[in-house]
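Engineer: next one to model:
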Amino acid sequence: MTNLSNHQLFTLMFIFEVGSTTLFALGINAKQDAWIVILIALLIGLVFVWIYTELQNAFPDKNYAEIIISILGKSFGIPLILFYILDCLWHTARNLREFGELINLTTLPETPLWIILSLFLSVSVYTLLKGVETLARASEIIFPILIIFMLSIYILIYISGDVDFKKLAPVLGNGIKPILQTLPSVVMFPFGEIFIFLMYWHYSNDKSSVRKTTAKAVLYSGMLLCFSLIIDITVLGPKFTSIATIPFVETLRLINIGNIITNIDTIGIIIIFFGGFFKMSIYLYAIITMLTTIFKLKTYKLTLILFSIFLLWFSVAFEPSYAYHIWMFPFDVHYFTIIYSNIFPLLLLMIYWIKKKRAKL
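Structural biologist: This next block holds a predicted model:
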């Protein structure tokens, strides 16, 4: 039986939330007020944490696929789970492609993309073949390294003298409208994505603390992302932050302390790599668990290997370039993923409440 401690769940969720978000300037369409977007989205995200954990509390020993079938029955539940698998495939392929492109752009420009993706995916598959507990233990090791790296980077950026807080002014200079327009995408990415842990919370060895642990992970990661974006804007300015390929890396490249401490963007790439690895692995394990749940498959390892081969092909074939990948992001958020991460869980909870109330009559 798989058992995860509160600390293991916390570190998994924290690293997952940071994940690929450092590749993007979240809410930057609101310009210098993007940090306000993150804070509001964080508060809304905590409301959805309550919704997700309420579903889990109703079925403490079941994963999300089993919860869906329990609420909707097999006739409606299995088709919905298949759509969830497609959604998670989309996320996993995009995450894999993101970090392949990152390595290709920054460190290995001459290496074929498919080789980078193969190596990256192989590490994930090897870890998952050992079980989700191995992934959780790895997150406990990586978590303090991630925090130390991030804190060190913030200190070095401040010491280098490139931070100018005047770039955050004027607050609400363009009114509230840009914030409201940008808000839905940030609510979903990254905070709404925490719904995927409905596939993991039933492994907790202290189910009464799942909600508290999840809320802490979302809150702390949200604060970190908000601070990181403030640093990007105060160093690069809102205009350059919005057009930079990877704002976080561009910020690190400006660090120069006495011509001694320079070119530390490699640390930023390592941070992004860690986040990407765990985010992709968490989605990948969720997909395999969904497949084995609805099709009653006994061969977890074979399913994982075969699906990973398909995932590699899909991530290479579907997107012709990184520019196309970025272009697809608004469509991904507004017309696709938000339905799965925010709308469906709420509807499922409402249906469960209605069925529970009728059963008492």
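Engineer: okay, CA-based contacts and neighbour counts for the rest of this
Structural biologist: OK.
Engineer: can you give me the helices for the stretch 151-300 of the chain?
Structural biologist: 177-188, 210-236, 238-243, 247-253, 265-294, 300-317 (DSSP state H, counting those that start in this stretch).
Engineer: for those helices, which one sits closest to residue 341?
Structural biologist: helix 177-188 (6.9 Å; Cα to Cα).
Engineer: what's the closest one packed up against?
Structural biologist: With contacts taken as 3 or more Cα pairs under 8 Å, 6 or more residues apart in numbering; DSSP states H and E, helix 177-188 sits against helix 34-58.
Engineer: residues of the helix it packs on that come out buried?
Structural biologist: 34-39, 41-46, 48-49, 51-57 (16 or more other Cα atoms under 10 Å).
Engineer: coming back round to it: turn the helices of the stretch 151-300 of the chain into TSV, including mean neighbour count and distance to residue 161.
Structural biologist: As requested, the helices of the stretch 151-300 of the chain are exported to TSV (neighbours: other Cα atoms under 10 Å; distance: least, Cα to Cα, whole Å):
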stretch	mean neighbour count	distance to residue 161
helix 177-188	20	29
helix 210-236	21	9
helix 238-243	18	18
helix 247-253	21	12
helix 265-294	22	17
helix 300-317	16	40
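Engineer: and of the ones you listed, who's closest to residue 164?
Structural biologist: helix 210-236 (4.9 Å).
Engineer: if we can go back for a sec, so for residue 166, which of the helices of the stretch 151-300 of the chain sits nearest?
Structural biologist: helix 210-236 (7.4 Å).
Engineer: tell me the angle that closest one makes with helix 34-58.
Structural biologist: Per axes from the mean of the first three to the mean of the last three Cα atoms, to 10 degrees, the angle that helix 210-236 makes with helix 34-58 is 170 degrees.
Engineer: tell me what helix 210-236 is packed against?
Structural biologist: Under the contact criterion of 3+ Cα pairs under 8 Å, 6+ apart, helix 210-236 touches helix 6-18, helix 34-58, helix 247-253.
Engineer: any chance of those helices in a markdown table, plus distance to residue 190?
Structural biologist: Below are the helices and strands packed on helix 210-236 laid out as a markdown table (distance: least, Cα to Cα, whole Å):
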| stretch | distance to residue 190 |
| --- | --- |
| helix 6-18 | 6 |
| helix 34-58 | 9 |
| helix 247-253 | 16 |
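Engineer: next, the second sequence, to be compared with the first:
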Amino acid sequence: MKKIQIDAKEMISLMMLFELGTSMMSIPGRDAGKDAWIAILIAAGLGALLFLCYGSLHRHFPDLLMTQYCKVLLGKTAGSVLAFLYIVFFLYGGARDLRDTGILIADRTLQHTPLTIVCVLMIGLVMYVMHLGIEVAGRTGLMLLFLLLLLGFATNIMILLSGIVHMSNILPIAQHGWQPVWEVVYSQALMLPYGEMVTFAMILPTLKKGYRANGVGVTAVLLGGAILSFVTLSNVVVLGEDVFKRATYPLLSMISKVEISDFVDRVDVIGVMTVIIFDFFKIFIFYYAAVKAAEDVLRVSYHKLILPFGLIMLVSCVLMAQGYQEHLTTGKFVLKWVFPIFAVFFPFLLLMVSWLKKFRNKKERSMPRESSS
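Structural biologist: Coordinates of the predicted model:
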């Protein structure tokens, strides 16, 4: 069977699409108010360090998925249990993002369509791309990211021409000190989206030989973080701190203010489509990681798992919350208390075990030479 391979540009594109998916919509770190853009920059720097952990594990096991080296490092039983927990983690992440996207579409474009129907349509499209494979997603993602960045540049030009930018809205910086900023970094901005990048531990083995996973990942994290921070800064200078914190979708609220004479208005439609595309790829990545993990753990072929896992994600998406407020409250809880376990604790545990095994093996190899001398 031909080995699936993705080059560095395609991998960076998928990572940036994943990173900006739902983050562009919800803007992590909004509790920091007008300093949210700083919190995102700090989180991006920490996220780059965090990715070095995932990249180091990949360097130790370049041809293995995360679920596979879990069993190598922890033993078959404990490793399989941890692999199963990651399947649940990936499915939950995908289901949350599916619900987020469904709510956006139902609220902004298909107001009279039930949320369940919107989510069915969305997961159906994702399942279709799942059948096409990660290579097709990588090539498509590269083209769409380039197009979306061009649209973003054009939108920023229109925002400047509209005369709605008020730089005084970000002053004074750190008015209430730096503690609130750091609290937001820990509780929100680091895990969403940088902690979620642990998902790429299931995709890095597809990176073509000759490319360094750490370089690719850190580049994507820092570029995506810079874009997200700039978008957040733009939201604040256009909307002001109060509206920025209260708006359901700050990005769309900002874009809806764009109006150049009677020639250009209703640019928010572009914003909605942009956010949907970003979200689509994030759902796909979570879905793909869950299916690949299950393929390894359950020993069932990839294509046979696409439909049942799509149904599980759909049902989870619909049943995970009674309403929007409960959905947000649960999201804040899991970001602060659950995601760090999967994004920080388990990966660093695996890395330490890997280092210890490597050190022990090196020591055992040197012992015969010492005894013979």
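Engineer: mind checking which of the helices of the stretch 151-300 of the first structure is nearest residue 72 of the first structure?
Structural biologist: Closest among the helices of the stretch 151-300 of the first structure, using Cα to Cα: helix 265-294, at 13.5 Å.
Engineer: tell me the residues of the second structure aligned with that closest one.
Structural biologist: Using TM-score structural alignment, helix 265-294 of the first structure corresponds to residues 268-297 of the second structure.
Engineer: hey, which helix is longest across the first structure?
Structural biologist: helix 64-106 (DSSP state H).
Engineer: give me the mean deviation of stretch 74-90 of the first structure from the second structure.
Structural biologist: Stretch 74-90 of the first structure, aligned to the second structure and superposed, deviates on average by 1.0 Å (mean Cα distance after the TM-score superposition for the first structure).
Engineer: surely residue 205 of the second structure touches residue 66?
Structural biologist: No - contact status for residue 205 of the second structure versus residue 66: not in contact, 9.3 Å apart, counting by Cα atoms under 8 Å.
Engineer: between those two, tell me which one has more neighbours.
Structural biologist: residue 66 (31 against 22; other Cα atoms under 10 Å).
Engineer: what's the match for that one in the first structure?
Structural biologist: Mapped onto the first structure by TM-score structural alignment, residue 66 of the second structure lines up with residue 64.
Engineer: for its match, which residues are in contact?
Structural biologist: Counting by Cα atoms under 8 Å, 6 or more residues apart in numbering, residue 64 of the first structure touches 56, 198, 199.
Engineer: relative to residue 62 of the first structure, how far out is the closest residue to the first one other than its chain neighbours?
Structural biologist: Take residue 56 of the first structure and drop its neighbours on the chain: the residue closest to it by Cα to Cα, 6 or more residues apart in numbering is residue 198, 6.6 Å away. Using Cα to Cα, to the nearest Å, we find residue 198 of the first structure at a distance of 9 Å from residue 62 of the first structure.
Engineer: same thing with residue 252 of the first structure?
Structural biologist: Counting by Cα to Cα, the gap from residue 252 of the first structure to residue 62 of the first structure is 43 Å.
Engineer: need the contacts of residue 64 of the first structure in a markdown table (columns: distance to residue 141 of the first structure).
Structural biologist: A markdown table is the format used below for the contacts of residue 64 of the first structure (distance: Cα to Cα, whole Å):
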| residue | distance to residue 141 of the first structure |
| --- | --- |
| 56 | 27 |
| 198 | 23 |
| 199 | 22 |
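Engineer: surely residue 226 of the second structure and residue 42 touch.
Structural biologist: No - Residue 226 of the second structure is not in contact with residue 42 according to Cα under 8 Å; the separation is 10.3 Å.
Engineer: aligned to residue 241 of the first structure, what sits in the second structure?
Structural biologist: Aligned partner of residue 241 of the first structure by TM-score structural alignment: residue 244.
Engineer: wait, what's in contact with that match?
Structural biologist: By Cα under 8 Å, 6+ apart, the neighbours of residue 244 of the second structure are 30, 33, 235, 236, 250.
Engineer: ditto for residue 103 of the second structure
Structural biologist: Contacts of residue 103 of the second structure (Cα under 8 Å, 6+ apart): residue 115.
Engineer: what residue in the first structure is paired with it?
Structural biologist: Alignment note (TM-score structural alignment): residue 103 of the second structure maps to residue 101 of the first structure.
Engineer: circling back to that earlier point, now the helices of the stretch 151-300 of the first structure in JSON lines, with distance to residue 70 of the first structure?
Structural biologist: Shown next, in JSON lines, are the helices of the stretch 151-300 of the first structure (distance: least, Cα to Cα, whole Å):
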{"stretch": "helix 177-188", "distance to residue 70 of the first structure": "25"}
{"stretch": "helix 210-236", "distance to residue 70 of the first structure": "21"}
{"stretch": "helix 238-243", "distance to residue 70 of the first structure": "44"}
{"stretch": "helix 247-253", "distance to residue 70 of the first structure": "43"}
{"stretch": "helix 265-294", "distance to residue 70 of the first structure": "12"}
{"stretch": "helix 300-317", "distance to residue 70 of the first structure": "23"}
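Engineer: what's the closest of those to residue 90 of the first structure?
Structural biologist: So among the helices of the stretch 151-300 of the first structure, helix 300-317 is nearest, using Cα to Cα, at 8.7 Å.
Engineer: now do the closest one against helix 64-106, angle only.
Structural biologist: Using the same axes, to 10 degrees: helix 300-317 of the first structure against helix 64-106 is 50 degrees.
Engineer: chain center to helix 300-317 of the first structure: distance?
Structural biologist: 20 Å (Cα atoms, centre = their mean, to the nearest Å).
Engineer: going on from that helix, what's the next piece of helix or strand?
Structural biologist: helix 322-332 (DSSP states H and E).
Engineer: against the second structure, where does the next helix or strand along the chain from that next one fall?
Structural biologist: Using DSSP H and E, the helix or strand that follows helix 322-332 of the first structure towards the C-terminus is helix 338. The alignment of helix 338 of the first structure onto the second structure (TM-score structural alignment) covers residues 340.
Engineer: gap between the matching stretch and the chain center?
Structural biologist: For stretch 340 of the second structure, the distance to the chain centre is 14 Å (Cα atoms, centre = their mean).
Engineer: average gap between that stretch and the first structure?
Structural biologist: Mean for stretch 340 of the second structure is 1.5 Å (mean Cα distance after the TM-score superposition for the first structure).
Engineer: what's next to that stretch, contact-wise?
Structural biologist: Outside stretch 340 of the second structure, the residues that touch it by Cα under 8 Å, 6+ apart are 191, 195.
Engineer: before we move on, back to that, among the contacts of residue 244 of the second structure, which recur in the first structure?
Structural biologist: Contacts conserved in the first structure for the contacts of residue 244 of the second structure, using both residues aligned by TM-score structural alignment, their matches' Cα atoms under 8 Å: 30, 235, 236, 250.
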